[in-house]
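**Student:** Here is the input, now give the coordinates:
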Amino acid sequence: MPTPLSICTPTSLKRTPGPHGVKDTNVSNIPHVNAEKDAEVGPEGTKKEEGGKEDAGLPSGMDKGALEVNGEAGGTITSPGPALEDVVRYKQVQDGWSGHAQQNGGLTVPGQGQADGHGKVERPELGRHWSVKDRMDPHLQLMCGPLLAYYTVKDDIWQGAAMVVVRDDGSDLSSAPYITLTFHPHTPPTHDDPSIHDPSIQLLPSETVQSRRIHSYSSRDGNMSFFRFMFEIPLQQVQMVVRYRLNGGAEMDFVVPQRGENMRWAAHSCNGFSSGVNPDEFKGNYPSGYDPVWEDLLLKHHEKPFHCMVGGGDQIYCDALTREPEMQPWITAPDRKSKLATELTDVIREAVDRFYFNHYCKIFRSNAFGRANSTIPMVNMLDDHDLIDGFGTYDDETQASPVMSFVGSRGYFWFLLFQLFVSDEVDGVDPTPNTHTLKSMIIGDEPGPWIPFPSHSLLVYLGPKVTMLALDCRAERKLNRICTPQTYAKAFAEVRKIQGIVQLVILLGVPIAYPRMSFLEHFLDFKYNPLNILARHNAMGLGGMVNKFNQASELLDDLNDHWCANTHKKERNWLVLECQKLAREQKFRITFLSGDVHLAAVGCLFTFNKGKKRHAVKPEEDHRYMLNVVTSAIVNTPPPPGAAKMVAFLGKNKHRTLPQDTDEMMIPLFLQDTDGSKSKLKTALNRRNYTAVEYNSNGELVFDIRVEKSQGAGETVSYPIKAPAPMW
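**Tutor:** Down below sits the predicted model:
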């Protein structure tokens, strides 16, 4: 948990973290404010699947947890931050230590000083719980946060937000929580001066931002409140460090661009481990397998700041919901008919909300990702694992069943709340453009087929020359549809209103220019395919090949999720042609950005040439030239070499599904492996990764795919590719 300065110091970002012999007692009760704690292991327990712990240990500066039941979200009972009564008691002990504490046997709070066994009582210390210097006043018992979000820029006003989740019973809510902001010029760090700003220079008067409670979650463990703080920051002539304090507590920071600057941003996806993966195999010298690639991203942010980070889907893996005890009547139903008929009981309703709340609190406050989301504002769009594996890709009967539709509905609700800081009850769902609280929001016209929410797409300013359209490809999804025609029409109409775009990035959770697996799709969809028959009876140990929801092939729902699946091919081809029309008409370059597949890869669409040369039209002059940058996964395990080889092999195939004037290919970007040796997989690299994106003055948009050098190394290797400036 870094202090703002510890994020910016070489010591806290060194490559070889490990246990430290001396514990720093000055740990704030705001998460992420001491980077040294992230490298500490011991009494807090061992990391387990989904980022949890065998033993929650004592409350600490980095463990602000929600109460997770039965370990199903990856831990036993995690510890919330210190409650108000603990802080008051501590202050009483401190204020009355002279004589009073001695007479009372040394009053302590949990984890503080104790008698040493010889009758001598030591003065209670702060331990790893909170800092007197940085203590919030009024006190808040934090369950998660502060989290940061970026929305857009309108009329040179940067718009974003912060959000915290607090436990009411342990907090002083006699007055609304507030955040104070101060504004300083950004200065590049040096070896002699690792700080990134001069605190003596303020570019704007300091500001106090009041909160709004946007949701209250009532659980058996008490009432939890979500407080949102909306920021509107006038951009200045220089890049600016914005420092913020929650209720006068620890100081943290983020960076906003200078006026008229095209932003530098990071893109990532798949921020979690699939079931059955041991995170410890990926941690290297770090405390958790979640950390190594995030640590590299934070280091790059320190060296040259990211103005936002784009989550392309699966920011959290919620599949462990199926292991909650209350869900077992549904999961273990003996056949499809009984599974579809499973009653949606109040017990199941409570378990679903409990899981999502607890799991979000745990993942979004923990480890290096927890530090990142409090210092780099997020721009997030969901994919299936943010809800549950494959949601939207199953047959209509499965999707409409009571439990499945409820799971998707609540998953979507918690996505809006934790990842966008949006509550439809507070912010509304008016589909009229530019009426939402978030000025980047595009609301769909109708609720989705399986959830009571319309789609929530985003149109985000990334600079005067760069815009991103993040399409919600989950709310309206069916087996044979991804988005409705109305949603496409509304999104493209809003894009056309923006003047001066040179580069348009369209965020799609799943790649749109990617190798086909039609032969496998047809085989698995065949009713009598022998693998499915054996798997349904768990013969030969194949039971895991059938998914939990409709007893179809486990792999088939993954294939059906893809744009190139037979069920989506027509919509995919239509979308490609519409994007070609849009690019030609508006004279900007379109690039697709995707995740999902746990590989680094780049697909490419371009004008077909009947001659021997594939690119008869120069890329910069070709309005059909569209890259599909695939950056996945920042945490999850890469596919085995055999699967990666199959993707690379299929990427060589010619495709005839698009009109005769459009061709596609996978770009052989990875000629060398991360160790410098000749790569065997030139079009798809099966290592963890993220992407840094920056606009060049010549109109190019550079996507620098940062690939993990070796598993757990905490260091990445650069594989840049450029989307050329439009010259037609």
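**Student:** can we go C-alpha only for contacts and neighbour counts from here?
**Tutor:** Noted.
**Student:** now V495, what's its secondary structure?
**Tutor:** Using DSSP: H, G, I helix; E, B strand; the rest coil, the structure places V495 in helix.
**Student:** Equivalent analysis for R656, please.
**Tutor:** At R656 the chain is in coil, as set by three-state DSSP.
**Student:** Could you measure from it over to L507?
**Tutor:** Applying Cα to Cα, to the nearest Å, the value for R656 to L507 is 25 Å.
**Student:** Looking at the two, which is more packed in?
**Tutor:** Using other Cα atoms under 10 Å as the criterion, R656 and L507 rank with L507 on top: 28 against 10.
**Student:** Surely that one and F592 touch.
**Tutor:** Yes: between L507 and F592 there is a contact under Cα atoms under 8 Å: 5.9 Å.
**Student:** Can you check which residues contact both of the two?
**Tutor:** Shared contacts of L507 and F592 (Cα atoms under 8 Å, 6 or more residues apart in numbering): none.
**Student:** Could I get the buried residue list for stretch 698-710?
**Tutor:** G699, E700, L701, V702, F703, D704, I705, R706, V707, E708, K709, S710 (16 or more other Cα atoms under 10 Å).
**Student:** got it, and stretch 617-631?
**Tutor:** 617, 619-620, 622-631.
**Student:** One more: stretch 273-290?
**Tutor:** Quick answer for stretch 273-290 (16+ other Cα under 10 Å): 273-274, 278-280, 282-290.
**Student:** Which stretches in the stretch 601-728 of the chain count as helices?
**Tutor:** Per DSSP state H, counting those that start in this stretch, the stretch 601-728 of the chain carries helices over the ranges 641-650.
**Student:** and K339, what element?
**Tutor:** Using DSSP states H and E, K339 falls within helix 336-340.
**Student:** Another sequence for comparison is provided below:
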Amino acid sequence: MASPMFPPQTPGYAESIMSVATATPTAAGFTGPPPGAGVDMYKVHPTNGVYFGPYLRYVNMDVEKGVWLGSIMIVTDAPQPPTIHIHQSMDLSPNPRQLMPRSIYTHQRWQFYKYDVDLQMADATERWTYAVTSHLGCTRYEFVVAGRAETGWRFVAHSGNDFAASTSQNERSKLGGLGFMWKDVLQKNVECGGFHVQLGLGDQIYGDRLWKEVPLLKQWLATPGKENRKNASWTARHEEDVTHAYFHFYTSHFDQPFLREAFAQIPHICQIDDHDIFDGYGSYPDYMQNSQVVKNIGRIAVDMYLLFQHHTTLEILRNVSHDLDLFTITGQGWHFVKFLGPAVVVVGVDVRSERTQNRVLAGPTYQGLFPKVAMLPPSVQHCIWMVSVPLIYPRLDTMESLANTFATGKKAVNAGYNVLGKVTSSVAGIVGGKEVVASGFNQVKKAVGKSGLMGNVVNQFGDLDIGEILKDMWTHDTKDLERTYLIRTLQGIAHQKGIRMTFLSGDVNAAGAGLVHDPSHPSDHKTMYQIITSPIVAAPAAHYILKMLHSNKTYYVPPNGQRSAGDTVLTDTKEDMMEIFHTDASGSPRELKKLMGRRNYVAVVAYDPEAIPGTQYAAAATLGNNGLSKLSLAVDFVVQGDGAFTAPTKYGPVIVPHLEYGR
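**Tutor:** Coordinates of the predicted model:
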């Protein structure tokens, strides 16, 4: 395989997230009285009084043997772990199989118990029931397992699964609270006969709040001087307080009504994004990103992400010799390749752990990932890339210009954005100067999925502005060559293997669908779709920011090693956002048809259009004895309506067609 067209520097293992900073008894550079312990702030108590969970996770399937692999995790402080029995729902025999608990981690008095699950898959979808029994009683949960040759998997995808710390209680109530869209997911789960899996595209929690809630971190932010903050020690007290903060964020958030039931009944596959650590992690300047405090917060956040979202630890992962589940290439970042039946694969890429201001992934990571996709078995027709931040998205051209204008006048920005309307007459002309001045950068931040830390804390570092935030996007100039390399390489693999490549992303607080394609050959291997679902809980982007994003010029993907030049240099691959939102949830016509600023999630099913005459995707397709059915993906956007009590509206489906081999 050819070497990458950009030369990122790969840190060694000693610099990886596995490195644990040495705890020291003092915090150099801090002044004032010692703050109260963050541990004392959080009262940890599960809803049922005994345990947190169960969290049901999909690991993978053994395609050849027809075995479904998963795990269930429970966190409890009870003297004994709950017992879990599992059986086919229709099997009422008196001796169901008992799953064995394994303690994988201890936090204070809380034990993390993992129950591995392996189920022999039948010829068609079957329903399975597992019962969790503790000293207070028994609770049953049901989920579906696809047939071993079944290709018509049904799944949902979501991101933005928590409110930003800055979202007021009034705004949360107006949106219907945390559980509104999750309640709809559960209803759709019943109506469709059960989703086989759910894909969490990052931001399952919003860890940003620790900067406001953990006293030691608040004191660190108030420490004057970059060097003092960069060199401040990480102490045992920091370790305890930050670990407990993330433990509390996960246990309390995953214990919310409807979300709790969804994570117990729909097997999940999750990936990390910035809010699972904190807002914008990876895109800050070196002096901040490489400080002891930020590096160690990142290490702990990744540890807790692995525990709660993947039921594992770094110690366990170091002793795994296969890549059936998570694997690392450089020692930083954990990725996965998972089968959703014989014909669909999801590739989950950690785009946070190796991120800097100038790259998303290290070169060796690409060189390790691409062969895994290029060597997928012939049965695979669709490869869905779970990439938490979208690759195909309108540029924030106006905001880029604004950031550059302010590059030498940051004090004006930090002093309340009081010159925003004057400097950007083009912006004011689009949306009205008064509204721009009033909401300013806060809405821009929200439009690219940034709110908590970047919206409220970063200016305390003295020199961060909107330009720093835009560097978090794939479409930023600093990521341009890397983005082109990824797109062009996947086009080559698609051409060789006959696999349709699709990007599935969240992060940006708006729903939409885009694609790169060759207009003269609209169905060939150069066509790759981008599905964007965000947010399922967080507050969506404002109307006027979406209006800016709709006014962007056309772009083309350049050849490898060249920079994007908009519509001035035409190539064989054009970027477009699809117009799929013609009417609003209220039924009125929409001016902005490409992006929807409402809370949402997507529902996806693989189907054979030829095998289901007269309908789009009413039934599942299966592999026949004489070869493969040609599968397409149907993607429905489920969007919240007006107010807290209006039923969601469905848009779509967006059809991702199969790729003829060699096209």
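**Student:** re the thing from before, need the buried residues of stretch 698-710 of the first structure in JSON lines with distance to Q551 of the first structure, can you?
**Tutor:** Formatted as JSON lines, those follow (distance: Cα to Cα, whole Å):
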{"residue": "G699", "distance to Q551 of the first structure": "50"}
{"residue": "E700", "distance to Q551 of the first structure": "47"}
{"residue": "L701", "distance to Q551 of the first structure": "44"}
{"residue": "V702", "distance to Q551 of the first structure": "43"}
{"residue": "F703", "distance to Q551 of the first structure": "40"}
{"residue": "D704", "distance to Q551 of the first structure": "40"}
{"residue": "I705", "distance to Q551 of the first structure": "37"}
{"residue": "R706", "distance to Q551 of the first structure": "38"}
{"residue": "V707", "distance to Q551 of the first structure": "36"}
{"residue": "E708", "distance to Q551 of the first structure": "36"}
{"residue": "K709", "distance to Q551 of the first structure": "39"}
{"residue": "S710", "distance to Q551 of the first structure": "37"}
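**Student:** Quick one: distance of the helix holding K339 of the first structure to the chain centre.
**Tutor:** Chain-centre distance of helix 336-340 of the first structure: 33 Å, with Cα atoms, centre = their mean, to the nearest Å.
**Student:** try stretch 573-590 of the second structure
**Tutor:** Offset of stretch 573-590 of the second structure from its chain centre (Cα atoms, centre = their mean): 23 Å.
**Student:** next one: stretch 539-559 of the second structure
**Tutor:** 20 Å.
**Student:** Enumerate the positions of it that are buried.
**Tutor:** By neighbour count on 16+ other Cα under 10 Å, the buried set for stretch 539-559 of the second structure is 539-550, 555-559.
**Student:** And stretch 259-268 of the first structure, by the same measure?
**Tutor:** Under the neighbour-count criterion of 16+ other Cα under 10 Å, stretch 259-268 of the first structure has R259, E261, N262, M263, R264, W265, A266, A267, H268 buried.
**Student:** Let me know the closest of those residues to R477 of the first structure.
**Tutor:** Within those, the smallest distance to R477 of the first structure is 22.3 Å, found for H268 (Cα to Cα).
**Student:** residues touching the residue nearest to the spatial centre of the first structure, list them.
**Tutor:** By Cα atoms, centre = their mean, the first structure has its centre lying nearest to Q315, at 3.1 Å. Neighbouring residues of Q315 of the first structure by Cα under 8 Å, 6+ apart: S269, C270, N271, G272, N380, L382, D386.
**Student:** Map the last one onto the second structure.
**Tutor:** Taking TM-score structural alignment as the criterion, the aligned counterpart of D386 of the first structure in the second structure is D276.
**Student:** so how far is V185 of the second structure from its match?
**Tutor:** To V185 of the second structure, D276 of the second structure is 22 Å away according to Cα to Cα.
**Student:** coming back round to it: mind listing which of the buried residues of stretch 259-268 of the first structure are in strands?
**Tutor:** Applying DSSP state E to those, the entries found in strands are W265, A266, A267, H268.
**Student:** so V602 of the first structure makes contact with K682?
**Tutor:** No: using Cα under 8 Å, V602 of the first structure is not in contact with K682; the gap is 10.4 Å.
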